[in-house]
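Engineer: Take a look and give me a structure for this.
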Amino acid sequence: MRLEAISWERLTDALADRVTRTEAADGGPWPRVAVDGAPAAHGDALAQRLADALRLRGRSVLVVATAGFLRPASLRYEFGRQDVGAYYDGWTDVGALWREVFNPLDAGGSGRVLPDLWDPATDRATRSPYVPLPPGGVLVVHGPLLLGHWFPFDLTVHLRLSPAALARRTERDQQWTLPAFARYEAEVCPAESADVVVRADDPRHPAWNGGVTP
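Structural biologist: As a prediction, the model looks like this:
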């Protein structure tokens, strides 16, 4: 894959322009965008930048973090607090994301999305109110290990870190998660399946594939 250097500002503008030209594959009025990447890649920052750029273009945007849809601690830590297999496919409540985020945005759906469900800090339900996303509004979902669940995204962005950069930029108390990302690379191949790939090894100098994979 050939990548070219780009600034975060130009990247954000290019993504926002692409989203404004993107229609939902199911014919509904709500385009759905994924920003996928390990926590060390800071996909939350790119998701927020993209949301701001889309709002400047007159689009309503709802940003949803998968961190707001973690399962209760009793389920996440059933096999220990540092179980790699559980982190890989058992921490995120995939069913809740389908039910509360994606299904309401199906063609003919209500457009009422739950922005978060569970607070991992308090290990309690957030009790957040539903948010109505008007027709033409854009859903931006960000989080790690996001691809491979068959979520109905219309545009997928993967923030790629080399194994060395991922290890270097991951907090010490989170180093145990690294095998999960190695498994993700092997099984999901996010750099091949995503529409847009952004290399973020050096956060000051990103590079991207321009949305086209040779």
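Engineer: only C-alpha atoms for contact and neighbour calcs from this point on.
Structural biologist: Fine.
Engineer: Show me what counts as buried in stretch 79-87.
Structural biologist: Buried residues in stretch 79-87, counting neighbours by 16 or more other CA atoms under 10 Å, are found at 83-84, 86-87.
Engineer: With secondary structure and distance to Tyr184 added, can I get these in CSV?
Structural biologist: Shown next, in CSV, are the buried residues of stretch 79-87 (DSSP: H, G, I helix; E, B strand; the rest coil; distance: CA to CA, whole Å):
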residue, secondary structure, distance to Tyr184
Asp83, coil, 15
Val84, helix, 11
Ala86, helix, 13
Tyr87, helix, 11
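Engineer: Going by distance to Val61, which of those residues wins?
Structural biologist: Closest to Val61 out of those is Tyr87 (28.7 Å), distances taken as CA to CA.
Engineer: Show the contacting residues for the closest one.
Structural biologist: Listed by CA atoms under 8 Å, 6 or more residues apart in numbering, the contact set of Tyr87 reads 76, 177, 180.
Engineer: my read: the second one touches Val84, true?
Structural biologist: Yes. The criterion here is CA atoms under 8 Å, and Thr177 meets it with Val84 at 6.1 Å.
Engineer: Find the residue closest to Gly137 in space, skipping its chain neighbours.
Structural biologist: Excluding its sequence neighbours, the residue lying closest to Gly137 (CA to CA, 6 or more residues apart in numbering) is Ser60, at 4.5 Å.
Engineer: wait, isn't that neighbour in contact with Val138?
Structural biologist: Yes. Ser60 lies in contact with Val138 (CA under 8 Å); the separation is 6.2 Å.
Engineer: now the strands: where do they sit in the chain?
Structural biologist: Assigned by DSSP state E, the strands in the chain fall at 4-5, 32-36, 61-65, 112-113, 118-119, 124-125, 131-132, 138-143, 155-160, 196-199, 207-208.
Engineer: starting at the chain centroid, how far to the fourth one?
Structural biologist: Using CA atoms, centre = their mean, to the nearest Å, we find the averaged C-alpha position of strand 112-113 to lie 18 Å away from the chain's own average C-alpha position.
Engineer: same question, the third one
Structural biologist: Centroid separation between strand 61-65 and its chain, computed with CA atoms, centre = their mean, is 10 Å.
Engineer: what's that strand packed up against?
Structural biologist: Other helices and strands packing on strand 61-65, by 3 or more CA pairs under 8 Å, 6 or more residues apart in numbering; DSSP states H and E, are helix 43-56, strand 138-143.
Engineer: I have a second one here; can you model it like the first so I can compare?
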Amino acid sequence: MQLEAITWQRMAERLAGHLDDRDTPSEQAVRQRVGIDGAPAADTGVLAGHLADALRERGRAALAVPAAGFLRPASLRFEFGREDVDAYLDGWYDTAALWREVFGPTDPGGSGRVLPDLWDPVTDRATRSPYAELPPDGVLIVHGPLLLGHWFPFDLAVHVRLSPGALARRTEPADRWTLPAFARYETETAPADRADVLVRADDPRHPAWTGLPG
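Structural biologist: Predicted coordinates:
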């Protein structure tokens, strides 16, 4: 697999142009949905932020939604202990709420009223954030870990990959118990194969990518 060195800003501009090219005029505009998948150490919010900015510069409305805003309550996440790998893979993120509050409203004919986050893991309470209105020609950007194993309806999927060594180095010591979960995710879900775009970011200052899908 050949990778091309690129900056995050330039990558975002290329992705925004690709989304514009795919946004064919029609009587009923359809919202586009982008997934930026990667472990917390990959800091997917950086690319999501650059992409949202690049789209707005093109006159497109864009809304970035972090998966971390849809964690389940602590009583459910820690039901089998605070460092249970199976629970982290299958029970930490409220995928039903993401379908209901994020993907459903952005379906064709949907209301466009997207809840940007649901749960604050620090206070372990609902965020009570107001809904955001995404217009019919807007772009939804969902970013965070473990996104490509749930059949979310992304029009464009990006996987930001770290090598096992880089992932271990860049993961906070308190969170290194999650490393086996991401090893399993790589093996069982194969996110690099499911993604339209693969980014290598072992050194976050010098990412490289496979380029845009044909």
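Engineer: Would you mind reporting the TM-score between them?
Structural biologist: Here the superposed chains carry a TM-score of 0.95, computed using TM-score structural alignment, normalised by the length of structure 1; 211 aligned residues with a CA RMSD of 1.4 Å.
Engineer: thinking again about what came up before, which of the helices and strands packed on strand 61-65 of structure 1 sits closest to Glu23 of structure 1?
Structural biologist: That would be strand 138-143 among these, by CA to CA, at 10.0 Å.
Engineer: Now do that closest one: distance to the chain's middle.
Structural biologist: From the chain centre to the centre of strand 138-143 of structure 1 is a distance of 6 Å (CA atoms, centre = their mean).
Engineer: Just the angle for it relative to strand 61-65, thanks.
Structural biologist: 20 degrees (axes from the mean of the first three to the mean of the last three CA atoms, to 10 degrees).
Engineer: the helices in structure 1, which residues?
Structural biologist: In structure 1, the segments counted as helices under DSSP state H are 8-20, 43-56, 73-76, 84-89, 94-97, 163-169, 178-187, 190-193.
Engineer: Of all the ones you listed, which one comes closest to Ala65 of structure 1?
Structural biologist: Of all those, the one in closest proximity to Ala65 of structure 1, counting by CA to CA, is helix 43-56 (7.7 Å).
Engineer: Check which helices and strands that closest one sits against.
Structural biologist: helix 8-20, strand 32-36, strand 61-65, strand 138-143.
Engineer: Let me have those in TSV, adding distance to Cys189 of structure 1 and mean neighbour count as columns.
Structural biologist: Below are the helices and strands packed on helix 43-56 of structure 1 laid out as TSV (distance: least, CA to CA, whole Å; neighbours: other CA atoms under 10 Å):
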stretch	distance to Cys189 of structure 1	mean neighbour count
helix 8-20	21	17
strand 32-36	12	25
strand 61-65	22	20
strand 138-143	16	24
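Engineer: Out of those, flag the one nearest Ser128 of structure 1.
Structural biologist: Among the helices and strands packed on helix 43-56 of structure 1, strand 61-65 comes nearest to Ser128 of structure 1, with 12.3 Å by CA to CA.
Engineer: Please name the nearest non-neighbouring residue to the residue nearest the centre of structure 2.
Structural biologist: Compute the mean C-alpha point of structure 2, and by CA atoms, centre = their mean the closest residue is His143, 1.9 Å away. Distances taken as CA to CA, 6+ apart put Ile36 closest to His143 of structure 2, at 4.5 Å, once the chain neighbours are dropped.
Engineer: State the distance from that neighbour to His159 of structure 2.
Structural biologist: The spacing between Ile36 of structure 2 and His159 of structure 2, counted by CA to CA, to the nearest Å, is 6 Å.
Engineer: Report the contact partners of the closest residue to Leu133 of structure 1 other than its chain neighbours.
Structural biologist: Sequence neighbours aside, Gly111 is the residue nearest to Leu133 of structure 1 in space, at 5.3 Å (criterion: CA to CA, 6+ apart). When contacts are counted by CA under 8 Å, 6+ apart, Gly111 of structure 1 touches 104-105, 132-135.
Engineer: ok, how many other residues are close to the residue lying closest to Glu4 of structure 1 once chain neighbours are set aside?
Structural biologist: Closest residue to Glu4 of structure 1 apart from its sequence neighbours, by CA to CA, 6+ apart: Ala207 at 5.1 Å. Residues lying near Ala207 of structure 1 (other CA atoms under 10 Å) number 23.
Engineer: which one of the helices of structure 1 lies closest to Pro120 of structure 1?
Structural biologist: helix 73-76 (7.4 Å).
Engineer: Average separation of that closest one from the aligned part of structure 2, please.
Structural biologist: Aligned to structure 2 and superposed, helix 73-76 of structure 1 gives a mean residue distance of 0.2 Å (mean CA distance after the TM-score superposition for structure 1).
Engineer: hmm, who's touching that helix?
Structural biologist: 86-87, 90-91, 120, 123.
Engineer: Which single one of those is nearest to Ala191 of structure 1?
Structural biologist: Tyr87 (20.5 Å).
Engineer: Against Arg71 of structure 1, how distant is the closest one?
Structural biologist: Look at Tyr87 of structure 1 and Arg71 of structure 1: by CA to CA, they are 11 Å apart.
Engineer: Quick one, which of the contacts of Gly111 of structure 1 are buried?
Structural biologist: Buried among the contacts of Gly111 of structure 1 by 16+ other CA under 10 Å: 104-105, 133.
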